[in-house]
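Chemist: The sequence and its predicted three-dimensional model are supplied below.
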Amino acid sequence: MRFDLSDREWGVIEPQLPPTRQGGKRADDRRVLNGIFYVLRSGIPWKDLPSRYGPHTTVYNRFRRWAKQGIWQRIFEALQQQHPSSVEMIDTTMIPAHRAAAGAEKGDSPQANGMKPRRSEPHGAVARPNVTVSATSTADCAGSS
């Protein structure tokens, strides 16, 4: 399937997983991981997980349990060691956007075009509705009673 792990990916991830619990048989880790990745990549709710991945509660509970145990961190670290360039993240809070990122020309400013800079409304201010009442529509309403 589209979101399922390849044999190569599974080979890197499998050694990072916790050993099988004693007692009851654990659901197939690869199938559960494929279900977790399906939900995370597609953005669907856990309850809408296709049945081929098993019960959605099993998949969700495994996701949460492994998060608490630090299993996901181990998986990411193993992937990073195997392929350092594949795990790159950008924190957009640290990268200010330039005016040109919104389509402005270089050196283009509102003042250069003879326009006044626009100011946004103060936080919490209620914007006035942009409505024009027609005199004919008011007269029509008054005459129809």
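Modeler: Cool, got the structure.

Chemist: CA atoms for contacts and neighbours, from now on please.
Modeler: Fine.

Chemist: all helices for the chain, in order.
Modeler: For the chain, the helices defined by DSSP state H cover 7-13, 29-42, 56-69, 71-82, 135-143.

Chemist: ok, and for the second one, which residues are buried?
Modeler: It stands for helix 29-42. Neighbour counts over helix 29-42 (16 or more other C-alpha atoms under 10 Å) mark 29, 31, 32, 33, 34, 35, 36, 37, 38, 39 as buried.

Chemist: ok, second structure coming up, stack it against the first:
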Amino acid sequence: MTRIDDRKTLQGVLFVLCTGIQWEYLPQELGFGSGPTCWRRLAKWQEPGVWEELQRVLLDRLRAAGRLDFSRVTVDASHVPAKRGRSNPKSRSESG
């Protein structure tokens, strides 16, 4: 069996992530390979930090082109852990 090209597999991964369909329902006629193949490739790329590097490169290029707009940024606890108060609260005399 012929190995599906990484670029096509990446398109399949992005298609699943953008549409929210289940991996097994990735349409074969799109030419991205099977859903399980795309899922395995995604897992393989995650281990060495490929996604983090891809995000860094994209953000660097967008920043250099002046295409980043942080006026509508939202941060939630699913990506950034929410703090639950101080671990060592200062007393009133220390905060002065």
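Modeler: Received it, and whenever you're ready, just let me know what you need. Just so you know, these numbers come straight off a predicted model, no measurement behind them.

Chemist: List just the nearest of the buried residues of helix 29-42 of structure 1 to residue 64 of structure 1.
Modeler: The nearest member of these to residue 64 of structure 1, counting by C-alpha to C-alpha, is residue 36 at 10.3 Å.

Chemist: In structure 2, what sits opposite that closest one in the alignment?
Modeler: By TM-score structural alignment, residue 36 of structure 1 lines up with residue 13 in structure 2.

Chemist: contacting residues around the closest residue to that match other than its chain neighbours?
Modeler: Distance criterion C-alpha to C-alpha, 6 or more residues apart in numbering; nearest residue to residue 13 of structure 2, sequence neighbours excluded, is residue 38 at 5.7 Å. Each residue near residue 38 of structure 2 by C-alpha atoms under 8 Å, 6 or more residues apart in numbering is listed here: 9, 10, 12, 13, 23, 32.

Chemist: With residue 45 of structure 1 instead?
Modeler: Contacts of residue 45 of structure 1 by C-alpha under 8 Å, 6+ apart are residue 39.

Chemist: The aligned residue in structure 2 for it and residue 44 of structure 2: what is the separation?
Modeler: If you follow residue 45 of structure 1 across to structure 2 using TM-score structural alignment, you land on residue 22. Distance from residue 22 of structure 2 to residue 44 of structure 2, counting by C-alpha to C-alpha, to the nearest Å: 19 Å.

Chemist: With residue 77 of structure 2 instead?
Modeler: Counting by C-alpha to C-alpha - residue 77 of structure 2 and residue 44 of structure 2 are separated by 26 Å.

Chemist: who has more neighbours, the two?
Modeler: residue 44 (12 against 8; other C-alpha atoms under 10 Å).

Chemist: got the contact list for the more buried one?
Modeler: Applying C-alpha under 8 Å, 6+ apart, we find residue 44 of structure 2 in contact with no residue.

Chemist: From residue 28 of structure 2, how far out is it?
Modeler: 21 Å.

Chemist: which position in structure 2 aligns with residue 66 of structure 1?
Modeler: If you follow residue 66 of structure 1 across to structure 2 using TM-score structural alignment, you land on residue 45.

Chemist: How many residues are close by the alignment partner in structure 2 of residue 56 of structure 1?
Modeler: When structure 2 is aligned by TM-score structural alignment, residue 56 of structure 1 is paired with residue 35. If you count neighbours by other C-alpha under 10 Å, residue 35 of structure 2 ends up with 21.

Chemist: hang on, isn't residue 35 of structure 2 packed against residue 17?
Modeler: No. If you go by C-alpha atoms under 8 Å, residue 35 of structure 2 and residue 17 don't touch, sitting 11.3 Å apart.
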